[in-house]
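Novice: Quick one, structure for this:
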Amino acid sequence: MLGIKVELIDKIGMHSSDTAMIFLEDVKVPASHIIGEEGMGFTYQMLQFQEERLWAGAAAVVPFYKIIRDTAEYCGQRKAFGQPVLSNQSVYFRLAELATEVELLRSLLHKATAQYCMGHNVTKMASMVKLKAGRLAREIPDACLQYWGGMGFTSDVLVSRFYRDFRILSIGGGADEVMLSIIAKEMNILPSKKK
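Specialist: Got it, this is the predicted structure:
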């Protein structure tokens, strides 16, 4: 298309979602095609972040439980040293701990979503949801993949896909460090910048 150039970006994960750089040169947009008020794009983007951050948590909860459940089932069948891997206390304790973390995320997500639906400012809670979801997105697939052994390093099992694809949760919609800054600001503990 004249004036529009699209360059697809190759990513390590999320292959079902195209990511691209779009370049517009001398492209005219008719006034009837403008969404919202002209010049308000950045403001609209900032306002939608709370919904995106809540979505990040919501989109992760069920897959987190699935990864843990699939890993427990696999470890119940996989044998090492003559016994199922799941019979090791360190394995079933770790899976129980991960399930507890997911339940805590789910509870925070429900509370934040309820507050959002009532029209309350959920900047702090949505940032906490996003932060926790992003951190669990690294911790759960990594821990579970370890229990799959060499099979976990193949593309044949779902845990390896989650290991790749979920990494974006700590980056997209605001990195962990951005979430921590927002939370600190909302707690009134963010140091002021001296000029």
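
Novice: going forward, measure contacts and count neighbours with C-alpha atoms only.
Specialist: OK.

Novice: for this structure, what spans make up the helices?
Specialist: Secondary structure of the chain (DSSP state H): helices located at 41-77, 89-117, 123-147, 158-165, 176-186.

Novice: Setting aside sequence-adjacent positions, which residue approaches residue 161 most closely?
Specialist: residue 155 (6.9 Å; CA to CA, 6 or more residues apart in numbering).

Novice: which other residues reach stretch 88-102?
Specialist: Residues from elsewhere that reach stretch 88-102 (CA atoms under 8 Å, 6 or more residues apart in numbering): 61, 64, 65, 68, 72, 85, 86, 136, 140, 147.

Novice: Which members of those residues define the maximum pairwise distance?
Specialist: The largest distance within the contacts of stretch 88-102, taken as CA to CA, falls between 61 and 85 and amounts to 24.9 Å.

Novice: Tell me which of those two has more neighbours.
Specialist: Comparing residue 61 with residue 85 by other CA atoms under 10 Å, the one with more neighbours is residue 85, at 21 against 18.

Novice: can you pull the contacts of the more buried one?
Specialist: By CA under 8 Å, 6+ apart, the residues touching residue 85 are 75, 76, 77, 78, 79, 91, 147.

Novice: Give the buried subset of those as a PyMOL selection command.
Specialist: In PyMOL syntax, the buried subset of these is picked out as below (16 or more other CA atoms under 10 Å):
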select buried, resi 75+78+91+147
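
Novice: Please generate a structure for the following sequence too, so the two can be compared:
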Amino acid sequence: QSIRTHATPDGDEWVLNGSKIFITNGIHADLVIVAAITDPGKGAKGTSLFLVDAHAPGFEKSRKIDKIGQHTSDTALLFFNDVRLPAEALLGDENSGFIIMMNELPRERLGIAAQAIAASEGALDITLQYVQEREAFGQKIGQFQNTRFKLADVKTEITLNRAFYEQCARQYAEGRLTADTAAMLKLASCEMQCRVADQCLQLFGGYGYTAEYPISRFYVDARIQTIYGGSSEIMRELVARSILGR
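Specialist: Below is the predicted model of the structure:
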């Protein structure tokens, strides 16, 4: 409903105007898929998808957005000023863009969940190494009951989420993964990732708050996971609709 980019027919071509924000890999992309309104009177059902050459006249890229985390993935604003597209640039049928995008959401959320679980496992690995080397009050901090219990909780959460992920991956491979199940997976795994990163950083003490120690990167990289690909609030609403209706 918030799409402001429009594509209007002009003979055997389309003319694209508008902009997009927070586009992952927007700086490096040579080809982008753009969702644009082609029939304003139909709302979401008037959306179409177009394949757009990043070198086409009228296509402009902003500077790379300076994020607090995930620095290896560039994020950009894209601008379309009277970009002329051939008829064959239309991806799928006209006005079918919304349906195509909705059908892809479970796969996207499955991928984000995989990131969340793998990153959580990585954070746990480096924390386990640290607590078995770092000493405080005459003993390794991994020997303190608080440390042991915290890491036991972290390991349990990761194991449960991985089991759910593997179940969802099988369902996706069999064409059975539903939107609400994918939403539950993304919600659970990404919220877990943030908790795990926070708990692990805490065990590093002040060192965890420095860029010198990689746990700080796990921490800042985790924060976006509950926002992009559908925020945790949206995931909760999707799950609620599946059990309570709209």
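
Novice: Got a PyMOL select line for the buried ones in the contacts of stretch 88-102 of structure 1?
Specialist: The buried residues among these can be selected in PyMOL (16+ other CA under 10 Å) with this line:
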select buried, resi 61+64+65+68+72+85+86+136+140+147
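
Novice: Now distance to residue 108 of structure 1 too, for the contacts of stretch 88-102 of structure 1, in CSV please.
Specialist: What follows is the contacts of stretch 88-102 of structure 1, written out as CSV (distance: CA to CA, whole Å):
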residue, distance to residue 108 of structure 1
61, 11
64, 15
65, 16
68, 20
72, 25
85, 32
86, 29
136, 14
140, 18
147, 28
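
Novice: picking that back up, and of the contacts of residue 85 of structure 1, the nearest to residue 108 of structure 1?
Specialist: residue 91 (26.1 Å).

Novice: Need the counterpart of that closest one in structure 2.
Specialist: Applying TM-score structural alignment, one finds that residue 91 of structure 1 aligns to residue 147 in structure 2.

Novice: and if you look at residue 186 of structure 1?
Specialist: Checking TM-score structural alignment: residue 186 of structure 1 goes with residue 242.

Novice: From residue 107 of structure 2, how far off is the residue nearest to that match when sequence neighbours are not counted?
Specialist: Using CA to CA, 6+ apart and skipping the chain neighbours, the partner closest in space to residue 242 of structure 2 is residue 180 (6.5 Å). Distance, residue 180 of structure 2 to residue 107 of structure 2, using CA to CA, to the nearest Å: 12 Å.

Novice: Now do the residue nearest to residue 161 of structure 1 against residue 180 of structure 1, distance only.
Specialist: 33 Å.

Novice: The helices of structure 1 into TSV, with extra columns for distance to residue 34 of structure 1?
Specialist: Compiled in TSV, these are given as follows (distance: least, CA to CA, whole Å):
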stretch	distance to residue 34 of structure 1
helix 41-77	10
helix 89-117	28
helix 123-147	28
helix 158-165	33
helix 176-186	30
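
Novice: Might you report the residue contacts of the residue most central in space within structure 1?
Specialist: Nearest residue to the geometric centre of structure 1 (CA atoms, centre = their mean): residue 169, 2.6 Å. By CA under 8 Å, 6+ apart, the contact list for residue 169 of structure 1 reads 56, 130, 133, 134, 137.

Novice: Not counting residues beside it along the chain, what's closest to the second one?
Specialist: With CA to CA, 6+ apart as the measure, residue 53 is the residue that lies nearest to residue 130 of structure 1, at 5.1 Å, once sequence neighbours are left out.

Novice: Give the burial count for the one you found, as a bare number.
Specialist: Burial measure for residue 53 of structure 1: 26 neighbouring residues, criterion other CA under 10 Å.

Novice: list the contacts for residue 182 of structure 1?
Specialist: Taking CA under 8 Å, 6+ apart as the criterion, residue 182 of structure 1 is in contact with 123, 124, 127.

Novice: Report how many residues lie close to residue 96 of structure 1.
Specialist: 14.

Novice: Among the helices of structure 1, show me which one is buried the most.
Specialist: Across the helices of structure 1, the average number of neighbours (mean count of other CA atoms under 10 Å) peaks for helix 123-147, which reaches a mean of 23.

Novice: which residue numbers in structure 2 go with that one?
Specialist: The counterpart of helix 123-147 of structure 1 in structure 2, using TM-score structural alignment, spans residues 179-203.

Novice: That stretch vs structure 1, average distance?
Specialist: Mean deviation of stretch 179-203 of structure 2 relative to structure 1 after superposition (mean CA distance after the TM-score superposition for structure 1): 1.0 Å.

Novice: just how off-centre is that stretch within its chain?
Specialist: Averaging C-alpha positions (CA atoms, centre = their mean, to the nearest Å) puts stretch 179-203 of structure 2 12 Å from its chain's average.

Novice: now do stretch 94-113 of structure 2
Specialist: 13 Å.

Novice: same check, this time on stretch 20-40 of structure 1
Specialist: With CA atoms, centre = their mean, you get 29 Å for stretch 20-40 of structure 1.

Novice: same check, this time on stretch 161-170 of structure 1
Specialist: When C-alpha coordinates are averaged (CA atoms, centre = their mean), stretch 161-170 of structure 1 and its chain have centres 7 Å apart.

Novice: coming back round to it: what's the closest of the helices of structure 1 to residue 9 of structure 1?
Specialist: Of all these, helix 158-165 comes closest under CA to CA, at 15.0 Å.

Novice: By how much does the closest one deviate from structure 2 on average?
Specialist: Compared with structure 2 after the fit, helix 158-165 of structure 1 shows a mean deviation of 1.0 Å (mean CA distance after the TM-score superposition for structure 1).
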